[in-house]
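**Student:** Compute the structure for the input listed below.
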Amino acid sequence: MSTFGDLFRVHTYGESHCKSVGCIIDGCPPGLKLTEEDIQVQLSRRRPGQSDLTTARSEFDTVHLQSGTEHNVTLGTPIGLLVHNKDQRPHDYAETDLYPRPSHADYTYLAKYGIKASSGGGRASARETIGRVAAGAIAEKYLKEAAGVEIVAFVASVGKVELPFAQGEDEVLGKEFVELLRTTTREQVDKELTRCPHRETSDKIADAIRSAKSREDSLGGTIICVIRNCPLGLGEPAFDKLEAVLAHAMLSIPSTKAFEIGSGFRGTQFLGSQHNDPFVDGVDARTGQKRLRTSTNWSGGSQGGISNGEDVYFRVGFKPPATISQQQNTAKYDGSTGVLETKGRHDPCVLPRAIPIVETMAALVIMDMFLKQNARSSAASLLEPVDHLPPSMILPGKNKVVETQLVEDKVVQE
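**Tutor:** Sure, this is the predicted structure:
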């Protein structure tokens, strides 16, 4: 359906060329300082018309807060967010009255509902993601203030041009790539039109996109996202593991076709002795308290479907945009053959604009899991201490079976 999340629930609405798009958010905690400017930052990074590498559709995607706040503070009630569609050109899609566009959602939507939006892909359009990005921007703000969470995504590859993922057969991931994961900031990402923070790779990606655009063609690629300071204990086994819900979120984004976490498919090529994450004595980067860390983090911050306190990182694969302006031999709805030539304004590559979509969808996942884990921990804190269990059943420094470090410095004072 059109709703994502359990405790932090987001319901998006709108089609590509309707009057507006947006969302309703239910479950945002009260007391969060929030303005339209807080939300606009990510929407402006997502909007079309940013450079010659993206679609020429002119939309400023200005967000309007409709409800759920007063005096710039959230009330805990549903938040309504609205963005008007201004640069609508439904006449650009007249050819879809006769043809289902190859690799697009025209035919499947019609088969599912018996009716479809007449222009722009309807709900399958990237315009739908505006509601997600707006809601995720709120989740990001809460997570940053409440737990110091930082989420950064960047373009890792376009077509056959990619970052130096590995430096040799003995390394699961290359040192340069691991350093990018550890240190890259949004400011560094946004300095490049391609949103690839590696200058040499970025220049090659820009050339590849411009070349495809000049041929009225398109390119796909991959995006890496890292979640830093992710709290311990997030993930709901067995079916809502952290990586399972992240995969659900990412693969719900238009044009996505692949997901991997941690070392991903490359990790399958190594022995367990090379790939394992040995535990070491360490310090929590957020709280400064002692806790176990891992020496390599090839797991990508998740073990058993639960966050282990290390950086969570994953990669998302995007196919080439289906809508291109080349003539394509295909079939009409009635089965007769013909030649489709699509008009309109289209991204030759969606990767640069998809960065904030990936970041905010990750924020929605972590926000929902954070609220669930804090609810569990708060409920456990009301019980009498447990003192007769073996050490292997209780986290060191805690005296309750299910207590975690999530709320240690904010709720539980022991």
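
**Student:** drop to CA atoms for contacts and neighbour counts, all remaining ones
**Tutor:** Will do.

**Student:** pretty sure Ile115 is in contact with Tyr107, am I right?
**Tutor:** No: with contacts counted by Cα atoms under 8 Å, Ile115 stays clear of Tyr107, the gap being 9.9 Å.

**Student:** the more surrounded of these two?
**Tutor:** Tyr107 (18 against 11; other Cα atoms under 10 Å).

**Student:** Just after the strand or helix carrying that one, pick out the following helix or strand.
**Tutor:** Tyr107 is located in helix 106-113, with elements delineated by DSSP states H and E. With elements assigned by DSSP H and E, the helix or strand that comes after helix 106-113 is helix 129-147.

**Student:** what distance separates that following helix from the centre of its chain?
**Tutor:** 11 Å (Cα atoms, centre = their mean, to the nearest Å).

**Student:** quick one on the thing from earlier: ok now the helix holding Tyr107, how far from the chain's centre?
**Tutor:** Centre-to-centre, helix 106-113 and its host chain are 26 Å apart (Cα atoms, centre = their mean).

**Student:** Lys343 reaches Tyr93, doesn't it?
**Tutor:** Yes: the pair Lys343 / Tyr93 is scored as a contact, 6.9 Å apart, by Cα under 8 Å.

**Student:** so what sits against both of the two?
**Tutor:** The overlap between the contact sets of Lys343 and Tyr93 (Cα atoms under 8 Å, 6 or more residues apart in numbering) is empty.

**Student:** Look up how far Ala380 lies from Leu219.
**Tutor:** Using Cα to Cα, to the nearest Å, Leu219 is found at 50 Å from Ala380.

**Student:** Which one's more surrounded, the two?
**Tutor:** Each of Leu219 and Ala380 has its neighbours counted (other Cα under 10 Å); Leu219 has more, 22 against 16.

**Student:** That one and Ile324, how far apart?
**Tutor:** Noted for Leu219: a distance of 10 Å to Ile324, by Cα to Cα.

**Student:** Another for comparison:
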Amino acid sequence: MVGNTFGYLFRVTTWGESHGKAVGCVVDGCPAGLELREEDIQRELDRRRPKSAISTARREKDEVVILSGVFEGKTLGTPISMLVYNRDVNSKPYEEIKHLFRPGHADYTYQAKFGLRDWRGGGRSSGRETVARVMAGAIAKKILQRFGIRLVGFTREIAGIRCDINPEEYDLDEIFRLAESNAVRCPDEDVARRMEETILKAKAEGDSVGGIAEVIARGVPAGLGEPVFFKLDAYLAFALMSVPAVKGVEIGAGFKVAKMRGSECNDPIVLKEGKIGFATNNAGGILGGISNGEDIVVRVAIKPTPSISKPQKTVNWVKMVEDKIVVKGRHDPCIVPRAIPVLEAMVALVLVDCMMMQGLIPRFLG
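**Tutor:** Okay, here's the model as predicted:
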């Protein structure tokens, strides 16, 4: 199956199924000399794990094992292979519905493409695959830190309840602290409480909700991105749309630009401490597909979790008759909060890859 590898110079191949023995990835192209230990990867994996009643009841420890590419705490420049064993697996609820296509899932499309599928938890199409992305992203983040680039994601909106915080008014470390202080990863405490109440209400009704996540990259140098078909914003959209449940991507002012005039949308060019900068950031840090030195701001729309306990119409593909399905098992009533580390990882992978294309990252980081 093609499509399991992401990146050009900094390449990541993910593997594994939701209820298989393990999930993992191979990272190729990482420079030598980067200090890297399992704790660095584990820190990011722990952020992805369930945090409260608004998350799945599946309790995986997600303990990373680095198999290759690291020696005495430093990367060798050779492929880095990592895995996480699946421990808390219960496939019985899926066995009961293995002949029924789950609405909103990839069951039918995988069956149509390959002629068979792993029906246990969605197999390869499960959000469990994102464990591997987070592991790879942890390495990319460490590289970016060496160049003074900081990445932070947070929940902008859930079920129509919106957080109106302006990130430009905050240090990113403060946004991170505020967002990580609650289960929904919203930096506004009052809004976070309302979001959580709405998620729990949907869960009690056997339903789910969606929302919007935002990721900010600060300290990105101007000049990243390749014209014409490999623009930075195009690459980011490609990366983020590959994350399960993401149905839309916007950068900077996004869809609001459709309602603006040019005089409102254009970001005035100014001098900031003797350097070229911009008075506003409607462009989201990208002009002509190339970074302009301002914050890169991306937002993604995430659909409601398709696994819900309300009865839904479907088809029994073995008998070829219409049927009804009730999806049992352990599922997040809202994916948004746990998706944020995954989205950060994808942005980090894109930025590292583009910096390598620009020749900004050497082969040895000693």
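
**Student:** which stretches of the stretch 201-350 of the first structure form helices?
**Tutor:** 242-251, 264-267, 272-275 (DSSP state H, counting those that start in this stretch).

**Student:** Find residues that contact each of Leu219 and Ile324 of the first structure.
**Tutor:** Taking Cα under 8 Å, 6+ apart as the contact rule, Leu219 of the first structure and Ile324 both touch Pro348.

**Student:** Point out the other helices and strands that the longest helix that the first structure contains packs with.
**Tutor:** Assignment by DSSP state H gives helix 351-380 as the longest helix of the first structure. In terms of contacts (3 or more Cα pairs under 8 Å, 6 or more residues apart in numbering; DSSP states H and E), helix 351-380 of the first structure is packed against helix 36-46, helix 129-147, strand 150-158, strand 221-228, helix 242-251.

**Student:** which of the ones you listed is buried the deepest?
**Tutor:** Greatest average neighbour count among those goes to strand 150-158 (a mean of 26), per mean count of other Cα atoms under 10 Å.

**Student:** What separation is there between the nearest residue to Lys141 of the first structure once chain neighbours are set aside and Asp61 of the first structure?
**Tutor:** Closest residue to Lys141 of the first structure apart from its sequence neighbours, by Cα to Cα, 6 or more residues apart in numbering: Asp38 at 7.8 Å. Computed as Cα to Cα, the Asp38 of the first structure to Asp61 of the first structure distance reads 14 Å.

**Student:** now swap in Arg215 of the first structure and tell me
**Tutor:** Distance from Arg215 of the first structure to Asp61 of the first structure, by Cα to Cα: 29 Å.

**Student:** more crowded one of those two?
**Tutor:** Asp61 (22 against 12).

**Student:** quick one: that one and Asn85 of the first structure, what's the gap?
**Tutor:** 8 Å.

**Student:** Which position in the second structure pairs with Tyr13 of the first structure?
**Tutor:** Counting by TM-score structural alignment, Tyr13 of the first structure lines up with Trp15 in the second structure.

**Student:** Using the three-state scheme, assign that match.
**Tutor:** Taking DSSP: H, G, I helix; E, B strand; the rest coil as the rule, one finds Trp15 of the second structure in the strand state.

**Student:** OK, contacts around it?
**Tutor:** By Cα under 8 Å, 6+ apart, the contact set of Trp15 of the second structure is Asn4, Val23, Gly24, Cys25, Arg124, Glu129, Ala132.

**Student:** Distance of it relative to Gly24 of the second structure?
**Tutor:** From Trp15 of the second structure across to Gly24 of the second structure, the span is 5 Å (Cα to Cα).

**Student:** Name the residues contacting each of the two.
**Tutor:** The contact sets of Trp15 of the second structure and Gly24 overlap at Ala132 (Cα under 8 Å, 6+ apart).

**Student:** After alignment, which residue of the first structure pairs with Cys30 of the second structure?
**Tutor:** Under TM-score structural alignment, Cys30 of the second structure pairs with Cys28 in the first structure.

**Student:** make that Gln358 of the second structure, sorry
**Tutor:** In the first structure, Gln358 of the second structure lands on Gln373 (TM-score structural alignment).

**Student:** Then Phe229 of the second structure?
**Tutor:** Aligned partner of Phe229 of the second structure by TM-score structural alignment: Phe239.

**Student:** what's near enough to touch the residue nearest the centre of the first structure?
**Tutor:** The centroid of the first structure falls nearest to Val358 when counting by Cα atoms, centre = their mean (2.3 Å). Applying Cα under 8 Å, 6+ apart, we find Val358 of the first structure in contact with Ala153, Cys225, Met250.

**Student:** Name the residues of the helix holding Tyr107 of the first structure that are buried.
**Tutor:** Asp106, Tyr107, Tyr109 (16 or more other Cα atoms under 10 Å).

**Student:** which among the residues you listed gets closest to Leu81 of the first structure?
**Tutor:** Closest approach to Leu81 of the first structure among those (Cα to Cα): Tyr109, at 25.9 Å.

**Student:** Not counting sequence-adjacent ones, nearest residue to that closest one?
**Tutor:** Distances taken as Cα to Cα, 6+ apart put Lys116 closest to Tyr109 of the first structure, at 6.1 Å, once the chain neighbours are dropped.

**Student:** before we move on, the earlier item: I'd like to know which of the contacts of Val358 of the first structure is nearest to Gly309 of the first structure.
**Tutor:** Distance to Gly309 of the first structure across those (Cα to Cα) is lowest for Cys225, with 16.0 Å.

**Student:** Give me the distance between that closest one and Gly264 of the first structure.
**Tutor:** From Cys225 of the first structure across to Gly264 of the first structure, the span is 13 Å (Cα to Cα).

**Student:** Likewise for Pro348 of the first structure?
**Tutor:** Distance check for Pro348 of the first structure against Gly264 of the first structure: by Cα to Cα, it reads 27 Å.

**Student:** same question, Phe60 of the first structure
**Tutor:** Using Cα to Cα, Phe60 of the first structure is found at 37 Å from Gly264 of the first structure.

**Student:** How about the contacts made by the residue opposite Gly285 of the second structure in the first structure once aligned?
**Tutor:** When the first structure is aligned by TM-score structural alignment, Gly285 of the second structure is paired with Gly301. Listed by Cα under 8 Å, 6+ apart, the contact set of Gly301 of the first structure reads Gly262, Ser307, Asn308, Gly309, Glu310, Asp311, Val312, Tyr313.
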